[in-house]
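Peer 1: I need the structure of the sequence given here:
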Amino acid sequence: MSGRLHLAVEIGGAGAHPGAWRLPGAADPFDAGGYLARARAAAAAGLDLVTIDDTFTPPAPDPAAIPGTPDAVAVAARVAPAVAGIGFVPVVPVTHTEPFHVSKAIATLDFVATGRAGWQPDVSRTAAEADLFGRTGPQPADVLWREAGEVADAVSRLWDSWEDDAEIRDAATGRFVDRDKLHYVDVEGEFFSVKGPSITPRPPQGRPLTVVRGDEPEALPVAARYADVVRVAAPSVAEAAELRERVRTAVADAGRDPETVTVLLDVEVLLGADAADTLRELDRLAPSGTDTAAATLRHTGPADELAALLRDAAEERAADGFTLLPLAYAAGADGLGGVTDALVPALGDLWSPAPYDESLRGRFGLARPASRYAST
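Peer 2: You can find the predicted model right below:
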């Protein structure tokens, strides 16, 4: 990690609460303008990155069901060129997709974001998601996460398959690449066989920031081996501290330095004087929302109280930073505004924005890795 506290915010959909889309004036998840406005506000406040959720789960008639979502990578590719000074990390469901397509999409995002891209591989668990593709049925969590780890490995190798100086763009001879600097990756795994090389040049960051959830036992080995940033959810500061230590131990057991991996704790937030009333309305619109209230830390109310909670978590070494999940983006519901306008000033000396130098990796104190296939 970089040694400073990190802040991220989820800007997708109508908010983290499953009833948020039913509020009057709820944000339209298919409106690019909303993503642009939220990303610009987060960048202006100095946050490190924004996340954009994604899922293959189809909409359901259940009033608690979250409606369909746009493709998070495509949304990030639309917004990133228009918003400077912040990273973009879309969630990428990998269970029913090919590593080659994923690597190309994230490499492209890193180009259009000028080195500010990341990605968060996720798994698809339900029969409904499997039926959309028809290739395989639902699988247990250990199988899903083994496959996700294989995807992360293949994607990383495909990014490395072009050496940094493989592009020569010699107009006189018509040679775009030096083919001696393109490499087969020859991945032969349990789930995929990928020969490569990529058809996209190596991304600006070499390997865009990889974010993996680490709060599920089956996911932890993937996070330990491949993640630059590990996201976790915990219902209390004490449990978050235990989880962070578990992540760091797993990273060390995987032969990596835990100091190079940042752990971000999810915190659901709804700020402002009317937050309690809004939450009651959200729970009325989608009663199942109350079933998950204890899944991670949640704060509704004044920003200074949230700042105190984050300070406590930081002092207890429960996290190296936080991913804030506004419960609602709607007219009259203070989603991101409460974070940027009230929380950030209330944090005081606990957090300060860092200048965006060259890349999202650099924001997290990570060097640009060399291609594993480059000649030494």
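Peer 1: Could you use CA atoms for every contact and neighbour count after this?
Peer 2: Noted.
Peer 1: Pull out the buried residues from the longest helix anywhere in the chain.
Peer 2: Taking DSSP state H as the criterion, the chain has its longest helix at helix 141-160. For helix 141-160, burial by neighbour count (16 or more other CA atoms under 10 Å) applies to 141, 144-160.
Peer 1: Tell me how many other residues crowd Gly12.
Peer 2: Other residues near Gly12 come to 28 when the count uses other CA atoms under 10 Å.
Peer 1: likewise Arg4?
Peer 2: There are 16 residues near Arg4, going by other CA under 10 Å.
Peer 1: Tell me the spacing between it and Asp349.
Peer 2: Distance of Arg4 to Asp349, given as CA to CA, to the nearest Å: 11 Å.
Peer 1: same question, Glu245
Peer 2: The gap separating Glu245 from Asp349 is 25 Å, by CA to CA.
Peer 1: These two: who's more crowded?
Peer 2: In this view Glu245 and Asp349 are compared by other CA under 10 Å, and Glu245 has more residues nearby, 17 against 8.
Peer 1: A helix includes that one, no?
Peer 2: Yes: looking at Glu245 with DSSP: H, G, I helix; E, B strand; the rest coil, it is inside a helix.
Peer 1: Sequence B follows; please return its structure for comparison with A:
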Amino acid sequence: MTAPHGRALLHLAAALDQRASHDAATFVEQAQLAERGALDFVTLGDTFARPGLDALAVLSRVAPVTRRIGLVPTVTTTHTEPFHVQAAVATLDWVSRGRAGWQIEVSRTGTEARLFGRRSSELPAPSGRMTSLPPSEALWREAGEVADVAARLWDSREDGAETRDEATGLRVDRNKLHQVDFEGGTFSVKGPSSVPRPPQGHPVRVVDATEAPARRTAARYADVALVRVAGPAQARAVRTELRQTAAGFGRDPDGLRVLAGLGVDLGDGERAAEPGHGGGGPRQTAQGPLYRGGPVGLAELIAAWHRANAADGFHLTPVEPRRDLERLVNGTVALLQHRGLFRTFYPGSTLREHLGLARPANRYAVAGGAS
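Peer 2: Reported below is the predicted structural model:
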């Protein structure tokens, strides 16, 4: 589907992050509201550095009471076991019937490292020894390996491997199970996965590619890259860089969606954007670019960036979740739908379908069953 000016329709996503909320009902309410607006997906951040509910577990609670919207928890690749991470994300894809994503993140702080008995200065190197490389480079290299082995494990059980043959008593066709035999810089995984191949084949992998060290991982492994920049020219430049790098890795760059990350404060009702928050771009803050104004002004900003081919869509983080998400859905999204820039209904049922991404072929089945 295309917009009136010939470009593909926008992709829109929203963050459900809420300060100090321990009530699952609030996350359910916000996800259902986002679904009424036909948003592609919602994200829920997580980190070992703060106390709070586990993002993946919360969205597993949200899954049965939503029907179409994608669910993308943050799960760090640092201090976690890759086999367990991929199994948990695959389980969310099954629970949600093909709507799961995974925002890949790294844990950078000494506080987080000490929770696991790891010195903050000790970082993974290809040899498995410790290195003095800048932390982000080493951590994102490890994150890329985790993203790689996760995809291999999702493929390690072919579609239809679970036979449940009552006559023979066999529950799995062993010809459709494959060892991945992966050797990374800091871990090794034999496989196969303990979870059947996810409904989407591969749940959608999301990477915040704002920082340079994360961009190679995003370009090589992500389906969606988030970029927090304050102007359309910057966004377009990063999008071009990501697509070119993806092509250099042998990927089809059209298989990578780049969304501009933007904080939104819609507390001013229908007023125009405050000076420096709209027009050519939002105001840059310590937390990233911020739009402050009304829903109409936000719709104008999004439409202008879309015309400029700056990004494939937006990932919006409400400053006040309950207030701003309601104004976003009923105001900004409604205006974009009226202008033919955003969908009015979900044409498919999976997150990959919302994003216009194909279901990946199984690498082992394509190879004729060779592992």
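Peer 1: What residue in structure 2 is paired with Val155 of structure 1?
Peer 2: In structure 2, the residue matched to Val155 of structure 1 (TM-score structural alignment) is Ala150.
Peer 1: Arg207 of structure 1 too?
Peer 2: By TM-score structural alignment, Arg207 of structure 1 lines up with His202.
Peer 1: wait, isn't its match in contact with Ala361?
Peer 2: No: contact criterion CA atoms under 8 Å: His202 of structure 2 and Ala361 do not qualify, at 9.2 Å.
Peer 1: higher neighbour count, those two?
Peer 2: His202 (27 against 12).
Peer 1: List the contacts of the more buried one.
Peer 2: Counting by CA atoms under 8 Å, 6 or more residues apart in numbering, His202 of structure 2 touches Ala151, Trp154, Arg359, Pro360.
Peer 1: my read: the second one touches Ala90, true?
Peer 2: So that's Trp154 of structure 2. Yes: using CA under 8 Å, Trp154 of structure 2 makes contact with Ala90 at a distance of 7.5 Å.
Peer 1: got any residues that touch both of those two?
Peer 2: In contact with both Trp154 of structure 2 and Ala90: Pro196, Arg197, Pro198, using CA under 8 Å, 6+ apart.
Peer 1: Could you dump these into JSON lines and include secondary structure, neighbour count and distance to Asp46 of structure 2?
Peer 2: Formatted as JSON lines, the shared contacts of Trp154 and Ala90 of structure 2 follow (DSSP: H, G, I helix; E, B strand; the rest coil; neighbours: other CA atoms under 10 Å; distance: CA to CA, whole Å):
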{"residue": "Pro196", "secondary structure": "coil", "neighbour count": "23", "distance to Asp46 of structure 2": "26"}
{"residue": "Arg197", "secondary structure": "coil", "neighbour count": "26", "distance to Asp46 of structure 2": "25"}
{"residue": "Pro198", "secondary structure": "coil", "neighbour count": "24", "distance to Asp46 of structure 2": "23"}
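Peer 1: Same list (the residues you listed) but as TSV, adding distance to Pro347 of structure 2.
Peer 2: Supplementary listing: those in TSV, determined by distance: CA to CA, whole Å:
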residue	distance to Pro347 of structure 2
Pro196	26
Arg197	24
Pro198	20
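Peer 1: still on that earlier bit, can you redo the contacts of His202 of structure 2 as JSON lines with distance to Val42 of structure 2?
Peer 2: Converted to JSON lines, the contacts of His202 of structure 2 look like this (distance: CA to CA, whole Å):
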{"residue": "Ala151", "distance to Val42 of structure 2": "22"}
{"residue": "Trp154", "distance to Val42 of structure 2": "23"}
{"residue": "Arg359", "distance to Val42 of structure 2": "20"}
{"residue": "Pro360", "distance to Val42 of structure 2": "22"}
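Peer 1: overlap between these and structure 1?
Peer 2: Among these, the contacts conserved in structure 1 (both residues aligned by TM-score structural alignment, their matches' CA atoms under 8 Å) are Ala151, Trp154, Arg359, Pro360.
Peer 1: Give me the mean deviation of the longest strand along structure 2 from structure 1.
Peer 2: Under DSSP state E, the strand in structure 2 containing the largest number of residues is strand 257-265. Comparison of strand 257-265 of structure 2 with structure 1 after fitting gives an average deviation of 0.7 Å (mean CA distance after the TM-score superposition for structure 1).
Peer 1: SS state for the aligned partner of Trp119 of structure 1 in structure 2?
Peer 2: By TM-score structural alignment, Trp119 of structure 1 lines up with Trp102 in structure 2. The three-state label given to Trp102 of structure 2 by three-state DSSP is strand.
Peer 1: All set now, cheers.
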